[in-house]
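>>> The following block contains a protein sequence and its predicted model.
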Amino acid sequence: MRRNFTQLYVHLVWATWDRLPLITPTICSQIYSVMTYECQQLKCTVVAVGGVEDHVHLLTSFPANVSISRLVKQVKGSVSHCVTRQHQAPKFFKWQGSYAAFTVNHRDLNPIAVYIHNQREHHQHQTTISNWEIPIKEHP
């Protein structure tokens, strides 16, 4: 019996509410762990996860039966729940409603993964790649 074969990758980026620096060092690793766990629940394989204080990047494969919007909704929702309920953050924690999604060729996985893993350095030295980021200001 033959099975369908898909090789689908997406680079996702989303920001905190009003680009506030809500992703503190104390909750950063937990956020990335929850993101990875939720991807696994949807049968997605995380290639890279990273970010800075006001946004995150996620590079993952995804099966054909999972929409990008469902993936983002589940990951963002679970992270918000974890941060607000389990960590009881002193400030509110909220994501912006939108996100950016970029399709990725499997040959480009490594450079994008390296870029994601080095987010702090890219933002500190202003060497970000605008095509792989989201606009600074989202609200009118």
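Cool, the structure landed.
>>> CA atoms for contacts and neighbours, from now on please.
Will do.
>>> And the next helix or strand past the biggest helix by length in the chain?
Across the chain, the longest stretch assigned as helix under DSSP state H is helix 25-41. From helix 25-41 onward toward the C-terminus, using DSSP states H and E, the following helix or strand is strand 46-52.
>>> Let me know the angle separating that following strand from helix 25-41.
In this structure, strand 46-52 runs at an angle of 150 degrees to helix 25-41, with axes from the mean of the first three to the mean of the last three Cα atoms, to 10 degrees as the basis.
>>> Please spell out which residues along strand 46-52 are buried.
By neighbour count with 16 or more other Cα atoms under 10 Å, strand 46-52 contains the buried residues 46-52.
>>> could you say what helices and strands that strand packs with?
Strand 46-52 makes packing contacts with helix 25-41, strand 55-61, helix 109-117, helix 119-124 when contacts are defined by 3 or more Cα pairs under 8 Å, 6 or more residues apart in numbering; DSSP states H and E.
>>> As JSON lines, the ones you listed with mean neighbour count would be great.
As requested, the helices and strands packed on strand 46-52 are exported to JSON lines (neighbours: other Cα atoms under 10 Å):
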{"stretch": "helix 25-41", "mean neighbour count": "17"}
{"stretch": "strand 55-61", "mean neighbour count": "23"}
{"stretch": "helix 109-117", "mean neighbour count": "17"}
{"stretch": "helix 119-124", "mean neighbour count": "14"}
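>>> right, so of the ones you listed, which gets closest to T16?
Proximity to T16, assessed across the helices and strands packed on strand 46-52 by Cα to Cα, is greatest for strand 55-61 (5.8 Å).
>>> Now the element after the closest one, going C-ward?
helix 68-81.
>>> Can you give the distance of that next one from its chain's centre?
If you compare the mean C-alpha spot of helix 68-81 with that of the full chain, they lie 9 Å apart, counting by Cα atoms, centre = their mean, to the nearest Å.
>>> which residues touch that helix?
The list of residues contacting helix 68-81 from outside it, by Cα atoms under 8 Å, 6 or more residues apart in numbering, reads 31, 34-35, 38-39, 42, 93-95, 101.
>>> let's bring in a second model and compare:
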Amino acid sequence: MVIGRPRRQPVFSVPVRIYAHLSWTCWARLPLIDEPVSAFLQPFLLAEAKRHGARIIEIGIVPNHVHLLLELPPAYDVPRLVQGLKGASARLANRDGHARNESLRWDAGYDLRSVGLKQLPHVANYIRHQELKHGSPKPRVPNQPFRAGVVAEPPLQGTDKPTTTSSG
């Protein structure tokens, strides 16, 4: 006969990794991103994502839109991240003179799609080749810093640790 409560046993234990493809467009899909704006956006978006606890795996910037492949923490406020990425980038690009010809403005909304582990290489490749797809005159050289897996930041803290759920 067993007296007292039964011990809780872990049901599963898996690392938690959430990947997403985020994209948004310039106002009216106008080509508002020139080379100085793109040069500003790349490091800014990396830093802003990190500040919000996310990690950019790949980045693709063309004259009228931006693509990011992100790793997100398990519990995450996506609208706040997007507000930081879009709002702050336009505000600072305009304030600091990076947008010389026309003010950088973003269209309302964004597209966010989850990405499975097996899809990561395909989505990273798609984002990496945005310049070629859209006929940008300067395609990115493969050894430039925004290659998948090379983007500056290690995996998010705690994402390699198992998450344990107990039953009972």
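That came through, no problem. This is a predicted model, so every value here is computed, not measured.
>>> what range in structure 2 does the longest helix of structure 1 sit on?
The counterpart of helix 25-41 of structure 1 in structure 2, using TM-score structural alignment, spans residues 35-51.
>>> Then stretch 99-110 of structure 1?
Aligned using TM-score structural alignment, stretch 99-110 of structure 1 spans residues 110-121 in structure 2.
>>> Would you mark the buried spots in the matching stretch?
By neighbour count, with 16+ other Cα under 10 Å as the criterion, the buried positions of stretch 110-121 of structure 2 are 112, 115, 120.
>>> Mind putting these into CSV with distance to A90 of structure 2?
What follows is the buried residues of stretch 110-121 of structure 2, written out as CSV (distance: Cα to Cα, whole Å):
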residue, distance to A90 of structure 2
L112, 19
V115, 27
L120, 28
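>>> ok, now which ones touch the residue nearest to the spatial centre of structure 2?
If you average the C-alpha coordinates of structure 2 and look for the closest C-alpha using Cα atoms, centre = their mean, you land on L70, 3.2 Å from that point. If a contact means Cα under 8 Å, 6+ apart, then L70 of structure 2 has 19-22, 54-58 as its contacts.
>>> one more time with 6 Å, if that's ok
With contact taken as Cα atoms under 6 Å, 6 or more residues apart in numbering, L70 of structure 2 is in contact with 19-20, 55-57.
>>> That one and L120 of structure 2, how far apart?
L70 of structure 2 is 10 Å from L120 of structure 2, where distance means Cα to Cα, to the nearest Å.
>>> swap in A88 of structure 2?
Between A88 of structure 2 and L120 of structure 2 the distance is 27 Å, computed by Cα to Cα.
>>> likewise D111 of structure 2?
Distance, D111 of structure 2 to L120 of structure 2, by Cα to Cα: 17 Å.
>>> and if you look at R105 of structure 2?
Here R105 of structure 2 is placed at a distance of 29 Å from L120 of structure 2 (Cα to Cα).
>>> before we move on, the earlier item: of the helices and strands packed on strand 46-52 of structure 1, give the one that comes closest to Q86 of structure 1.
Proximity of those to Q86 of structure 1 was assessed by Cα to Cα; the nearest stretch is helix 25-41, lying at 10.3 Å.
>>> Of the helices and strands packed on strand 46-52 of structure 1, which is nearest H87 of structure 1?
Where these are weighed against each other on Cα to Cα, the nearest is helix 25-41, at 7.8 Å.
>>> mean offset of that closest one relative to structure 2 (after superposition)
Per the superposition on structure 2, helix 25-41 of structure 1 and its aligned residues are separated by 1.0 Å on average (mean Cα distance after the TM-score superposition for structure 1).
>>> what helices or strands is that helix leaning on?
Counting contacts by 3 or more Cα pairs under 6 Å, 6 or more residues apart in numbering; DSSP states H and E, helix 25-41 of structure 1 is packed against helix 68-81.
>>> so the helix it packs on matches what in structure 2?
Helix 68-81 of structure 1 covers residues 78-91 of structure 2 once aligned (TM-score structural alignment).
>>> if we can go back for a sec, closest one to R19 of structure 1 out of the contacts of helix 68-81 of structure 1, please.
For R19 of structure 1, the nearest member of those is W95. The distance, counting by Cα to Cα, is 8.6 Å.
>>> Is the closest one in contact with T16, as I believe?
Yes. W95 of structure 1 sits in contact with T16 when judged by Cα atoms under 6 Å, with a separation of 4.2 Å.
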